[in-house]
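missing the sequence, but the structure's below:
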């Protein structure tokens, strides 16, 4: 497996449901990530620090980066697998680390982003994506 297939490899599945899911999840997650990245990072950093996470400034930045730029990459289908990996890691930490002691209702949103991210990590973006366009060349 070469670096191009890791970064841009995708299935050539032409199912329109794949595109709809990718665009919807990417757009929806951006509504959580962009406010953190561009205006709420200090407040988010304080929240991350309150969880006892080591290096809270770094971890808060990485989570906000995954939620904002990772979701943008997912939405357009570019470097989908690496973006999905970042999103899945962030959502797993959110579900288990931030909301692990809470009931499922508090964890639910993180799991609802985790599962599609895992799907795109395993499957790729599909035929209608920038990854597919790049991998064909």
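Received, thanks. As the structure is a prediction and not an experimental result, all values here were calculated from the model. Numbers count the residues shown, from 1 in each chain.

drop to CA atoms for contacts and neighbour counts, all remaining ones
OK.

what's stretch 16-35 in contact with?
Under the criterion C-alpha atoms under 8 Å, 6 or more residues apart in numbering, residues 41, 64-77, 113, 116, 120, 125-126, 128-129 lie in contact with stretch 16-35.

Okay, buried residues for that stretch please.
Applying a neighbour-count criterion of 16 or more other C-alpha atoms under 10 Å, the buried positions in stretch 16-35 are 18, 19, 21, 22, 23, 25, 26, 27, 29, 30, 33, 34.

same check, this time on stretch 82-94
Taking 16+ other C-alpha under 10 Å as the neighbour-count basis, stretch 82-94 is seen to contain the buried residues 82, 83, 84, 85, 86, 87, 88, 90, 91, 92, 93, 94.

Residue 128: what secondary structure?
Secondary structure of residue 128, reduced to three states by DSSP: H, G, I helix; E, B strand; the rest coil: coil.

Isn't it up against residue 14?
Yes - when contacts are counted by C-alpha atoms under 8 Å, residue 128 is listed as touching residue 14 (6.9 Å).

structure B:
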């Protein structure tokens, strides 16, 4: 008798688990894409805000003495990093030009990883994962990219 009731309990558990999985399968892929866009955008935006105002001597000194990005002069590296960190997050937030913006941010992440803070790979993986997803899959349905694509291809009519 104990085996039969435990079998029924196990069946209910499997049924409940399947119901939860079915419910999760109904969540639109646009939701995690939006969360990934917002999360990585916030990390870069906050970094960009610390570099304002443009041309700030403290920021130039930071690029000259600590970051030491190869090839680029510190002034150019500072302006470029700040511009990326303040413009690309806005594009991600809007879901506009998402793939190019994410690719630029991913390239910046790789430069930071390789040349500036190689020991901070756990943080950089937290940025690179969402950015790689956005480069490969795009912004999702809840984006201006999708609206423009639908309009251009006539899918929205």
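Thanks, I have it. None of these values were measured; they are calculated from a predicted model.

Can you pull the TM-score for these?
After superposition, the two chains reach a TM-score (TM-score structural alignment, normalised by the length of the first structure) of 0.76; 120 aligned residues with a C-alpha RMSD of 1.9 Å.

just to revisit the earlier point, neighbour-wise, which of residue 128 and residue 14 of the first structure wins?
Here residue 128 of the first structure and residue 14 are compared on neighbour count by other C-alpha atoms under 10 Å; more neighbours surround residue 128, at 19 against 12.

among the contacts of stretch 16-35 of the first structure, which are in helices?
41, 64, 65, 71, 72, 73, 74, 75, 76, 113, 116, 120 (DSSP state H).

which residues does residue 117 of the second structure contact?
Residue 117 of the second structure makes contact with no residue under the criterion C-alpha under 8 Å, 6+ apart.

For it, what is the corresponding residue in the first structure?
Under the alignment (TM-score structural alignment), residue 117 of the second structure pairs with residue 99 of the first structure.

Likewise for residue 49 of the second structure?
With the correspondence set by TM-score structural alignment, residue 49 of the second structure lines up against residue 34 in the first structure.

in which helix or strand would I find that match?
Counting by DSSP states H and E, the element that carries residue 34 of the first structure is helix 16-37.

could you say which helix or strand contains the residue nearest the centre of the first structure?
Centrality entry for the first structure: nearest residue to the mean C-alpha point is residue 87, 2.4 Å, by C-alpha atoms, centre = their mean. Using DSSP H and E, the secondary-structure element containing residue 87 of the first structure is helix 80-92.

Now do that helix against helix 16-37: the angle between them, please.
60 degrees (axes from the mean of the first three to the mean of the last three C-alpha atoms, to 10 degrees).

average offset between helix 80-92 of the first structure and the second structure?
On the superposed models, the aligned residues of the second structure are on average 0.8 Å from helix 80-92 of the first structure, with distances taken as mean C-alpha distance after the TM-score superposition for the first structure.

what helices or strands is that helix leaning on?
For helix 80-92 of the first structure, the contact count by 3 or more C-alpha pairs under 8 Å, 6 or more residues apart in numbering; DSSP states H and E identifies helix 3-8, helix 71-76, helix 104-123 as packing neighbours.

Need the winner for burial among these.
Each of those was assessed for mean neighbour count using mean count of other C-alpha atoms under 10 Å. The highest is helix 71-76, with a mean of 25.

what does it correspond to over in the second structure?
Aligned using TM-score structural alignment, helix 71-76 of the first structure spans residues 89-94 in the second structure.

so how far is the matching stretch off the chain centroid?
With C-alpha atoms, centre = their mean, to the nearest Å as the basis, the distance from the averaged C-alpha position of stretch 89-94 of the second structure to the chain average is 10 Å.

on average, how far is it from the matching bit in the first structure?
Mean for stretch 89-94 of the second structure is 1.2 Å (mean C-alpha distance after the TM-score superposition for the first structure).
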